[in-house]
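Novice: next comes the sequence, and after it the predicted model I'd like to discuss.
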Amino acid sequence: MTVTARPDLYPTRIIGEPVPQQRPDPTVWGSAPGPLSEEQLARYESGGYLVLDELLSGEEVAVYLEELRRLGTDPALRASRRVILEPDSDQVRSVFEVEKVSDLFATLLRSPRLTDIARQVLDSDVYIHQSRVNYKPGFGGAPFHWHSDFETWHSEDGMPRPRAFSVSIALTENHPFNGPLMVMPGTHKSFIPTVGETPEDYHEESLRVASPSVGSPDQRHLTRMATEHGIEQITGPAGSAVMFDSNLLHGSNGNLSPFARSNIFIVYNSVENTLGSPFSAPKPRPQHLSNREFPTASA
């Protein structure tokens, strides 16, 4: 039997000079009806992100914030692979696969207020590719270096195309001084390959260090993209959210303030874009980082 190799539309983790390419895929994948207006879809398509005001009520924020604290202090969970600690302390940085460890978060992640948006933008049924809660504690929450999520998901998880997006829901206020999300609007329309081979079990380094050794565009390309597109901070109250395209360049500074910048983070992927073997890594990342079970998000 002849096995046909999958085409790689987004080659990365290369040796030599990285050459950016125009993205051949859309940002909004169809014209399915849904909760977003035409104006909202146009802003998302153009900039690669969209702020959703008051996604959660104040009462809901309080409930989810307490659940976040419970997960962060659960000793059994803390001893598992789902928990990532800060690079310079034993404080919790992230808890992954929260729909498996919290019924409360599972209900939210699979709720129509989120999945209806995902189906509208991706023009298909969807599933949760990845989920986590990020703590970004005061006096020590480390930065996240500039990167495209899709570059990682493509090279290390085997996601074929950028038919996915993330939603970050604020559980604490996003101030300019506590390490909020930063984005380069419009950069989702260009794919920038990165240089270097993916080391074995690279996720054990990349999820914890502030500046991973592989997977971020070089400074020359980042400077050019920032000059052309600018940098915007996503600030706002607890309960607000931002959805952003999987290929949008983003990052965040460290948190030197006393105030945590904590959020719920969900990635929705199209069921027509499920994972195969990694395009540029020795083996797939673990299940808690890249879901291969493919239930629909509303299941």
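Specialist: Done, it's in. Numbers count the residues shown, from 1 in each chain.
Novice: going forward, measure contacts between C-alpha atoms and count neighbours the same way
Specialist: Will do.
Novice: which strands or helices does the longest helix anywhere in the chain pack on?
Specialist: The single longest helix within the chain, with elements called by DSSP state H, is helix 58-72. Helix 58-72 is packed against strand 92-96, helix 103-109, with contacts defined by 3 or more C-alpha pairs under 8 Å, 6 or more residues apart in numbering; DSSP states H and E.
Novice: just the buried positions in that helix, please.
Specialist: Residues Val61, Ala62, Tyr64, Leu65, Leu68, Leu71, Gly72 are the ones in helix 58-72 that count as buried (16 or more other C-alpha atoms under 10 Å).
Novice: on that earlier part again, can you lay out the helices and strands packed on helix 58-72 as CSV showing mean neighbour count and distance to Arg163?
Specialist: Output for the helices and strands packed on helix 58-72, formatted as CSV (neighbours: other C-alpha atoms under 10 Å; distance: least, C-alpha to C-alpha, whole Å):
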stretch, mean neighbour count, distance to Arg163
strand 92-96, 23, 21
helix 103-109, 17, 18
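Novice: so which of the ones you listed is nearest Glu200?
Specialist: Among these, strand 92-96 comes nearest to Glu200, with 20.3 Å by C-alpha to C-alpha.
Novice: what helices and strands are in contact with the very next helix or strand once past the closest one?
Specialist: From strand 92-96 onward toward the C-terminus, using DSSP states H and E, the following helix or strand is helix 98-101. In terms of contact count using 3+ C-alpha pairs under 8 Å, 6+ apart, helix 98-101 is assigned the packing partners helix 103-109, strand 126-134.
Novice: ok, which of the ones you listed comes nearest Arg285?
Specialist: In terms of C-alpha to C-alpha, the element of the helices and strands packed on helix 98-101 nearest to Arg285 is strand 126-134, at 11.5 Å.
Novice: distance from the closest one to the middle of the chain?
Specialist: The gap between where strand 126-134 is centred and where its chain is centred comes out at 8 Å by C-alpha atoms, centre = their mean, to the nearest Å.
Novice: who's in contact with whichever helix or strand comes after that strand?
Specialist: The first helix or strand that comes after strand 126-134 along the chain, using DSSP H and E, is strand 144-147. With contact meaning C-alpha atoms under 8 Å, 6 or more residues apart in numbering, strand 144-147 is reached by 210-212, 215-217, 248-254.
Novice: and for stretch 257-270?
Specialist: Defining contact as C-alpha under 8 Å, 6+ apart, one finds that stretch 257-270 is touched by 109, 118-119, 122-139, 141, 163-174, 177-180, 255, 297.
Novice: tally of neighbours for Ala42?
Specialist: Residues contacting Ala42 under the criterion other C-alpha atoms under 10 Å number 15.
Novice: ok, residues contacting the longest helix of the chain?
Specialist: Helix 58-72 is contacted by residues Leu77, Arg78, Val92, Val95, Leu104, Phe105, Val133, Leu171, Ala238, Gly239 when judged by C-alpha under 8 Å, 6+ apart.
Novice: TSV for those residues, including distance to Phe259?
Specialist: Putting the contacts of helix 58-72 into TSV (distance: C-alpha to C-alpha, whole Å) gives the following:
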residue	distance to Phe259
Leu77	24
Arg78	22
Val92	15
Val95	19
Leu104	24
Phe105	23
Val133	16
Leu171	12
Ala238	12
Gly239	16
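Novice: next up, a structure to set beside the first:
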Amino acid sequence: MYDVIHSTREIGYGVFKACFSDSEVNTIKSRIDCYINNQDYGVVYEEDGSTIRGIHGLHLKDDFFSGLIKDPRLLNLAEEHLGSKCYLHQLKINFKRPFKGAPWPWHQDFPYWKEGDGILKPDLINIAIFIDDASMLHGSLCMIPKSHLLGNISKKVIDETSWKADVSSNLTYQIEKQHIERLTANDNFEFITGKAGDVLVFDPLVIHASGNNISTYDRRLLILTYNSVDNLPVNPKHQRPDFLSANDYTPLSAI
């Protein structure tokens, strides 16, 4: 655990290999499958309007996921990294369907929580469980090492207040081309590949992106965003839905 935390602090991300067993991953898959055909307000689609892109907020309505966010393997990582008790700000499953899963442009996560939810400091941490194996064919995440040390360098590229732009393939806040050209010079980037059950921890300011899924298999990531209880939202500009922005700040306890 400490190697992952050290790596996350140093370069912006770290991977905990084989954190979850095959059996545990299969259980997670079965619970996700219960919601794939559910026209729920936390489900979003690709531009074709029919290919699922993401499911949000399952911990708000499913006991399995409300328990998962308190799993000590995840919660202890979050508390150790943040140095405080924390609550879950957001849970989402990012889908990349075979041949249809669209990219995520270069971006940082923190601007969405700062501008959309009123969280003033980047004292949050993302913990992502690989639900499927992820190779280069699957549209794996690509990280720019140490980019979290630059602070918030995102630019608003879509002038609207709807939360739907925050989860679309054309994100509200992105990183300008000149920054990417400079930061990725000399192959300064890393594709995060791995096996189902691996866990990726990454800083909310690390710059990342992902491409199309050109494989015949799903590539799903279950991403938990924990926020420090010392970093609660303050006067958000826009009230985003509770499946994107928590309104329960009760500190979590491991089970």
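Specialist: Everything's here; your move. Nothing here was measured: the structure is a model prediction, and the numbers come from that model.
Novice: just give the TM-score of the two.
Specialist: Once superposed, the chains reach a TM-score of 0.93 (TM-score structural alignment, normalised by the length of structure 2), with 254 aligned residues with a C-alpha RMSD of 1.8 Å.
Novice: ok, which stretches of the stretch 151-255 of structure 2 are strands?
Specialist: Assigned strands in the stretch 151-255 of structure 2, in chain order: 155-156, 173-174, 190-192, 199-202, 208-210, 221-228 (criterion: DSSP state E, counting those that start in this stretch).
Novice: out of these, deepest packed?
Specialist: Stretch with highest mean neighbour count among these: strand 199-202 (a mean of 26; mean count of other C-alpha atoms under 10 Å).
Novice: what residue is smack in the middle of structure 2?
Specialist: For structure 2, the residue lying nearest the average C-alpha position, counting by C-alpha atoms, centre = their mean, turns out to be Ile223 (4.2 Å).
Novice: any idea how far the counterpart of that one in structure 1 is from Leu108 of structure 1?
Specialist: Alignment note (TM-score structural alignment): Ile223 of structure 2 maps to Phe265 of structure 1. Using C-alpha to C-alpha, to the nearest Å, Phe265 of structure 1 is found at 11 Å from Leu108 of structure 1.
Novice: residues near Gln21 of structure 1, how many?
Specialist: Gln21 of structure 1 has 14 neighbouring residues, counting by other C-alpha under 10 Å.
Novice: ok, Gly158 of structure 1 next?
Specialist: A count of neighbours around Gly158 of structure 1, defined by other C-alpha under 10 Å, yields 25.
Novice: can you tell me how far the alignment partner in structure 2 of it is from Lys177 of structure 2?
Specialist: Using TM-score structural alignment as the criterion, Gly158 of structure 1 maps onto Gly118 of structure 2. When C-alpha to C-alpha is applied, the distance between Gly118 of structure 2 and Lys177 of structure 2 equals 27 Å.
Novice: try His89 of structure 2
Specialist: His89 of structure 2 is 30 Å from Lys177 of structure 2, by C-alpha to C-alpha.
Novice: and these two? Which one has more around it.
Specialist: For the pair His89 of structure 2 and Lys177, the greater number of neighbours falls to His89 (26 against 10), based on other C-alpha under 10 Å.
Novice: tell me the contacts of the counterpart of that one in structure 1?
Specialist: Superposed on structure 1 with TM-score structural alignment, His89 of structure 2 falls opposite His129. With contacts taken as C-alpha under 8 Å, 6+ apart, His129 of structure 1 has the following neighbours: Ile266, Val267, Tyr268, Asn269, Leu289, Ser290, Asn291, Arg292.
Novice: His129 of structure 1 - nearest residue in space that isn't next to it in sequence?
Specialist: When the adjacent residues along the chain are set aside, His129 of structure 1 lies closest to Asn291, with 5.0 Å between them (C-alpha to C-alpha, 6 or more residues apart in numbering).
Novice: make CSV from the contacts of strand 144-147 of structure 1 and add distance to Thr187 of structure 1 to it.
Specialist: Formatted as CSV, the entries for these read as follows, by distance: C-alpha to C-alpha, whole Å:
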residue, distance to Thr187 of structure 1
Ala210, 22
Ser211, 20
Pro212, 20
Gly215, 16
Ser216, 14
Pro217, 12
Leu248, 5
Leu249, 6
His250, 9
Gly251, 13
Ser252, 16
Asn253, 19
Gly254, 22
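Novice: and stretch 175-188 of structure 1, how far apart are its ends?
Specialist: Separation of the first and last residues of stretch 175-188 of structure 1 by C-alpha to C-alpha is 25 Å.
Novice: tally of neighbours for the corresponding residue of structure 2 for Arg220 of structure 1?
Specialist: The alignment partner of Arg220 of structure 1 in structure 2, by TM-score structural alignment, is Gln178. By other C-alpha under 10 Å, 8 other residues sit near Gln178 of structure 2.
Novice: in structure 1, which spans are helices?
Specialist: Under the criterion DSSP H, helices of structure 1 are mapped to 38-47, 58-72, 75-78, 98-101, 103-109, 112-122, 149-152, 203-206, 219-229.
Novice: so which of these gets nearest Phe191 of structure 1?
Specialist: Ranking those by distance to Phe191 of structure 1, with C-alpha to C-alpha as the measure, places helix 149-152 first at 8.1 Å.
Novice: quick check: Asn171 of structure 2 touching Ser162?
Specialist: Heads up, residue 171 of structure 2 is Leu, not Asn. No - proximity of Leu171 of structure 2 to Ser162 does not meet the contact threshold set by C-alpha atoms under 8 Å, at 11.3 Å.
Novice: hmm, back to that, turn the helices of structure 1 into a markdown table, including distance to Ser190 of structure 1.
Specialist: What follows is those, written out as a markdown table (distance: least, C-alpha to C-alpha, whole Å):
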| stretch | distance to Ser190 of structure 1 |
| --- | --- |
| helix 38-47 | 12 |
| helix 58-72 | 35 |
| helix 75-78 | 38 |
| helix 98-101 | 31 |
| helix 103-109 | 29 |
| helix 112-122 | 19 |
| helix 149-152 | 11 |
| helix 203-206 | 23 |
| helix 219-229 | 10 |
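Novice: which one, of the ones you listed, ends up nearest to Gly196 of structure 1?
Specialist: Gly196 of structure 1 lies closest, by C-alpha to C-alpha, to one member of these: helix 149-152, at 12.7 Å.
Novice: before we move on, back to that, for the residue mapped onto the residue nearest to His129 of structure 1 from structure 2, what are its contacts?
Specialist: Here Asn291 of structure 1 is matched to Ala246 in structure 2, going by TM-score structural alignment. Contacts for Ala246 of structure 2 were tallied using C-alpha under 8 Å, 6+ apart; they are Leu88, His89, Gln90.
Novice: now those residues as a markdown table including distance to Tyr112 of structure 2?
Specialist: Output for the contacts of Ala246 of structure 2, formatted as a markdown table (distance: C-alpha to C-alpha, whole Å):
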| residue | distance to Tyr112 of structure 2 |
| --- | --- |
| Leu88 | 15 |
| His89 | 12 |
| Gln90 | 12 |
